[in-house]
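# Give the three-dimensional model of this entry:
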Amino acid sequence: MRLLVAMLFASAAAPAVAQDHSGHTMPSAQSPVQTECEKEAARHRAMGHPVEDGACAPATQPAPGGHADGHTGRDHSQMGGMDHSTMDHSKMEGMDHSTMSHESIQLPEQTPMDHGAMGHGGMDMTPIPEGPPPASAGSGPPRAADAIWGADAMHASRNALSTENGGMNVFWFQGDRAEYRAREGGDGYLWDVQGYYGGDLDKFWFKSEGEGTFGESPESAEVQGLWSHAIGPWWDLQAGVRQDLTGPERTHAVIGVQGLAPYMFEVDAAAFLSNKGDLTASIEAELDQRITQRLILQPRAELSLSAQDVPELGVGAGLDTVELGVRLRYEIAREFAPYIGIEQEWKLGRSADYARLAGEDPSVTNYVVGIRFWF
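Sure, this is the predicted structure:
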């Protein structure tokens, strides 16, 4: 539509240049601009757009500022404003131009954009100040809504807000390692599970870990029940009881920390004091390295220490055992991921001597296949 208006205006505004052939008899001819205008007018008539007859005819009077030497221009004085009042936009299958009025067209002169007329006159362009809120922001009563809705109604509302934003209790359980271990001297198994029930700050945390050789009694097995309290955004302080289920049964008091160290290392460190006075400790750390969104490589390390020799448990003073391993898991779903890996165990110092006396190898390589899951 704008193209038609522009071409009509161009054809009208372009002066028709004619030479004085008064002494000759010549057939009438149209200028190239006028011919192009007629083509455009015919095309729009074929589209159903009403176009005024003679719209492309040269004007009889020169336009304001015209020349007296025979150059003429179109008269734009009779061109009114474009009438959009009859334009039909109700059908979206195609724009209906049949009722669009082109009887009078006027191109207004370009004027500076008036933002006041566009409703922008009241726009405040003052930059937002940086800094703390004014003192008056906290000057009102702390529980002003009580005066409107009542203290009882607002008390229930505040409790619901606290519960829905972190005060709710959550149950979580994870099988961190449930694996088959292929090794020299007899294949074995291992389990390492943990979970909790509670809120953001306080939880009841439970853990169980053990391993053994198929066809034999478990070499080690334990369960822990701990109270866990958040001491920061990334760390929990844990305290409770550990019960050994194999060998000389012992009960231990437990205190430790569990959380996320810098560079995304998951750390679980605890000290144990048994009912026999034995003081031991363990430190576990693992790191998830994502290869893809589902394929994860997990290096893992575990250290066991003892403050004294415990011959009946085969534990020597100092650094007792070291375990280093790596596992590659594939998350079929976030909650279920099979894995394969390799882990090397070493008994050190007096612990290695106790192992040799018992006919065991102080160094063992395990090839593992397992499942990690949580819910």
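# only C-alpha atoms for contact and neighbour calcs from this point on.
Noted.
# Check which helices and strands the helix or strand harbouring Thr365 sits against.
Using DSSP states H and E, Thr365 sits in strand 363-374. Packed against strand 363-374 by the contact rule (3 or more C-alpha pairs under 8 Å, 6 or more residues apart in numbering; DSSP states H and E) you find strand 170-182, strand 336-347.
# can those strands go into a markdown table with extra columns for distance to Tyr196 and mean neighbour count?
Formatted as a markdown table, those follow (distance: least, C-alpha to C-alpha, whole Å; neighbours: other C-alpha atoms under 10 Å):
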| stretch | distance to Tyr196 | mean neighbour count |
| --- | --- | --- |
| strand 170-182 | 5 | 18 |
| strand 336-347 | 19 | 18 |
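# Serialize those to JSON lines and add fields for distance to Gly314.
Output for the helices and strands packed on strand 363-374, formatted as JSON lines (distance: least, C-alpha to C-alpha, whole Å):
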{"stretch": "strand 170-182", "distance to Gly314": "22"}
{"stretch": "strand 336-347", "distance to Gly314": "10"}
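# Which one of the ones you listed lies nearest to Phe265?
For Phe265, the closest of the helices and strands packed on strand 363-374 is strand 170-182, at 14.9 Å, according to C-alpha to C-alpha.
# Output the contacting helices and strands for that closest one.
Taking 3+ C-alpha pairs under 8 Å, 6+ apart as the contact definition, the neighbouring helices and strands of strand 170-182 are strand 188-198, strand 363-374.
# Let's see this one next, to set against the first:
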Amino acid sequence: MEARDLDIGTQFAWDLSAWYGGDIDKLYFATEGDYLTGAGEDNGTERAETRIAWSRAFAPFWDWQLGARRDWKPDHPNRDWGSIGVQGLAPYRFEMDATLFIGEAGLSQLRLAAEYELLFTQRLILTPRLEANAYGKEDTRNGIGTGLTTLEGGLRLRYEIRRRFAPYIGVNWERQYGDTADFSRAAGEDIQTTSLVAGIRAWY
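Reported below is the predicted structural model:
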């Protein structure tokens, strides 16, 4: 859970995941989204995403996943997707995640994400992260174009008070591209945001 300082208000973002199973097979669940406050009539949940998947190891430190996802956004149609992807630890200890989503009416999305942990000490850790999203078909009802739609990058510095509990601070940057950016401009929305963030990372 983290707070982001935006020009229009404070955005609270959540990113939660859980799994059940063993070393080979797991049932994986994840949810993420944004909630805006301090923006008057625009207060509320901006978007939410929920995923469930079966994950199976196929090599040391690598799993493939087969599952489903639902997107929710106020005043926009919900979207349901099937998904197939891989995630794992690449050379030089980069954590990689590549997922292809197939949706209704021929919609498709490719999501690529990578992050790395740089240890200053055993407790003080810097995590750079980059995520790219691309769509194969225009979704005008949700303001999404074809090709590369968004890039998001971040730097977060955490201090592990305990192994399972760490507050952090950082910066997050996001930009839209192509027709997606044009849709946002037409709606009077920013196509690029940079925000200071603070949050808590915990696992059980």
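# Give me the TM-score for these two chains.
Aligned and superposed, the two chains score 0.94 in TM-score terms (TM-score structural alignment, normalised by the length of the second structure); 198 aligned residues with a C-alpha RMSD of 1.1 Å.
# circling back to that earlier point, out of the helices and strands packed on strand 363-374 of the first structure, which is closest to Lys39 of the first structure?
When those are compared by C-alpha to C-alpha, strand 336-347 sits nearest Lys39 of the first structure, at 72.5 Å.
# Report the aligned residue range of the second structure for the closest one.
Counting by TM-score structural alignment, strand 336-347 of the first structure falls onto residues 165-176 of the second structure.
# What of stretch 146-164 of the first structure?
Using TM-score structural alignment, stretch 146-164 of the first structure pairs with nothing in the second structure.
# buried set for that stretch?
If you call a residue buried by 16 or more other C-alpha atoms under 10 Å, then stretch 146-164 of the first structure has these buried ones: Met154.
# just stretch 193-201 of the first structure next, same as before
193-196, 198-199.
# got it, and stretch 345-357 of the first structure?
Of all the residues in stretch 345-357 of the first structure, those buried under the rule 16+ other C-alpha under 10 Å are 345-355.
# I'd like to know which of these is nearest to Glu312 of the first structure.
Nearest to Glu312 of the first structure among these is Tyr354, at 9.5 Å by C-alpha to C-alpha.
# which residues touch that closest one?
311, 314-316 (C-alpha atoms under 8 Å, 6 or more residues apart in numbering).
# Drop anything exposed from the residues you listed.
For the contacts of Tyr354 of the first structure, buried by 16+ other C-alpha under 10 Å: 314-316.
# Of those, which is the nearest to Gln293 of the first structure?
Of all these, Gln293 of the first structure sits closest to Val315, with 41.4 Å by C-alpha to C-alpha.
# thinking again about what came up before, want to throw the helices and strands packed on strand 170-182 of the first structure into TSV with distance to Ala307 of the first structure?
TSV is the format used below for those (distance: least, C-alpha to C-alpha, whole Å):
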stretch	distance to Ala307 of the first structure
strand 188-198	25
strand 363-374	22
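# Can you check which part of the second structure stretch 46-58 of the first structure sits on?
Stretch 46-58 of the first structure lines up with nothing in the second structure when matched by TM-score structural alignment.
# What sits closest to the residue nearest the centre of the second structure if chain neighbours are left out?
Central residue of the second structure (C-alpha atoms, centre = their mean): Glu32, 6.7 Å from the mean position. Once flanking residues are discounted, Glu32 of the second structure sits nearest to Asp15: 4.3 Å by C-alpha to C-alpha, 6 or more residues apart in numbering.
# tally of neighbours for the aligned residue in the first structure for the one you found?
The equivalent of Asp15 of the second structure in the first structure is Asp192 (alignment by TM-score structural alignment). Per other C-alpha atoms under 10 Å, the neighbour tally for Asp192 of the first structure reads 18.
# Hmm, Asp192 of the first structure is touching Phe206, no?
No. Contact criterion C-alpha atoms under 8 Å: Asp192 of the first structure and Phe206 do not qualify, at 11.2 Å.
# Can you show me the helices along the first structure?
For the first structure, the helices defined by DSSP state H cover 2-13, 32-46, 146-149, 151-162, 349-357.
# Any chance of JSON lines for those helices, columns distance to Ala337 of the first structure?
Formatted as JSON lines, these follow (distance: least, C-alpha to C-alpha, whole Å):
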{"stretch": "helix 2-13", "distance to Ala337 of the first structure": "63"}
{"stretch": "helix 32-46", "distance to Ala337 of the first structure": "68"}
{"stretch": "helix 146-149", "distance to Ala337 of the first structure": "51"}
{"stretch": "helix 151-162", "distance to Ala337 of the first structure": "35"}
{"stretch": "helix 349-357", "distance to Ala337 of the first structure": "34"}
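# Sounds good, over and out.
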